[in-house]
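Asker: sharing a sequence plus its predicted fold:
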Amino acid sequence: MTTEELITALEHAWNAGDGEAWAANFAEDVDFVDVVGRIQRGRATIARESQKIFDTIYRGSTLKIRQLSSRPLGGGIDLVHTETVLSIPAGHLAGEQRGVQTQLIRDGRVVAFHNTIRGDIATFTGHDADLAARSPQEWDS
C-alpha cells in the first residue's frame, strides 16, 4: 500500500467509525501516541481504544487528512507528516479540531504515530506577545 492509499484508508475507517478498520492500517507492534499523550502499544489496543472514542466523544465525526511531507529514512521506513481537520458534530468537543501527525511507515503500515493538536500560539503563551513572537528555539533565552 502506498502512503497515499494508507492515508485514504485511515480517513475512510475514521469516517466509518470503525476501530478495527482504523487499526488495520497499523503494524501489529505499533507505538501510538494519542492526542492527549497516552502511549498505546499494539494494533489490538488501537482498535479497542479507537472504537471507544468513535462510539462516544467522536461519534459521527469526520476526518480529513492531508500529507504535508514524506521522506525515506532507510531500511524501508518513511517519515511522513500529515495534518488533519476533525469535524465533531455534537458534545462538549463539538466543532473543528486541527492536528499534526508524525508517522513512521514501513511496508504500507504505520509503525509509529504521534498526534498533536494544533493550537494558537498566543493562547499557549498566555498572550505574552514577546514570547509568542519568538521561535521555539528562543524560548529559554
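Answerer: Structure received.

Asker: hey, let's count contacts and neighbours off CA atoms from now on
Answerer: OK.

Asker: wait, residue 78 sits on residue 106?
Answerer: Yes. Counting by Cα atoms under 8 Å, residue 78 touches residue 106, with 6.6 Å between them.

Asker: ok now do residue 87, which residues does it touch?
Answerer: 61-63, 94-97 (Cα atoms under 8 Å, 6 or more residues apart in numbering).

Asker: quick one, strands of the chain?
Answerer: All strands of the chain, identified by DSSP state E, fall at 26-33, 39-41, 62-74, 77-88, 95-106, 109-117.

Asker: one more to weigh against that first structure:
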Amino acid sequence: MITEEIITALERAWNAGDGEAWAANFAEDADFVDVVGRIQRGRATIARESQNIFDTVYRGSTLRIRQVSSRPLGGGFDLVHTATTLTIPTGPLAGEAQAVQSKLVHDGLIVAFHNTIRRDIAVFAGHDADLAARSPQEWNS
C-alpha cells in the first residue's frame, strides 16, 4: 500500500470502530507507542488494544488524519508524519483532541508508530514565558 492508502484505511477503520481493520495496516511484528506511552508489540496486540478503546473511551469517536510529510529512507522504508483530530462524542474524554504521529512504513505496512497528543506549550511549560519561548533544543540549557 502507498501512504495515502494506509492513511485512508486507518481513518476508515477507526471511524468504524474496527480494531482488526486498524491493525491490518501494521506489520505482524510492529511496535505501536500509543498516546499514553504504552508500547504495544505485534499486530494481534494492536488489534486487541484498539478494539478495547473503540468499545470504551473512544466509542463513537471520529478520526480525521492529515499527512504532514513523507520521505523515503531507502531499503523500502518511508518516514511518515501525520496530524489527527479526534472527536469524542461522550464520556470522560468527550471533546476534541489533536495529536501527531510518526510512522515507519516498510513495503506498505506500518512497522513502527508513535502517537503524541498535542498540548498548548504555555500550559506544558507551566506558564513560564521564558521556557515557552525557547525551542525544544534549548529546554535543557
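Answerer: Right, received. Where do you want to start? All figures in this text were calculated on a predicted structure; none of them were measured in a lab.

Asker: for residue 123 of the first structure, give its distance to residue 129 of the first structure.
Answerer: 10 Å (Cα to Cα, to the nearest Å).

Asker: repeat for residue 33 of the first structure
Answerer: According to Cα to Cα, residue 33 of the first structure and residue 129 of the first structure sit 31 Å apart.

Asker: and the two? which has more neighbours close in?
Answerer: Comparing residue 33 of the first structure with residue 129 by neighbour count (other Cα atoms under 10 Å), the higher total belongs to residue 33, at 18 against 11.

Asker: now do that one against residue 41 of the first structure, distance only.
Answerer: 9 Å.

Asker: next: residue 18 of the first structure.
Answerer: The gap separating residue 18 of the first structure from residue 41 of the first structure is 18 Å, by Cα to Cα.

Asker: check residue 127 of the first structure too.
Answerer: Noted for residue 127 of the first structure: a distance of 36 Å to residue 41 of the first structure, by Cα to Cα.

Asker: in terms of neighbours, single out the busier of those two.
Answerer: For residue 127 of the first structure versus residue 41, neighbours defined as other Cα under 10 Å are more numerous around residue 41 (15 against 12).

Asker: if I pick the more buried one, what's in contact with it?
Answerer: The contact partners of residue 41 of the first structure, by Cα under 8 Å, 6+ apart, come to 29-32.

Asker: again with residue 114 of the first structure
Answerer: With contact taken as Cα under 8 Å, 6+ apart, residue 114 of the first structure is in contact with 32-35, 101-103.

Asker: tell me which two of those residues sit farthest apart.
Answerer: Spanning the widest gap among these are 35 and 103, at 13.5 Å by Cα to Cα.

Asker: if you count surrounding residues, which of these two has more?
Answerer: Between residue 35 of the first structure and residue 103, residue 103 has the larger neighbour count (other Cα under 10 Å), namely 22 against 14.
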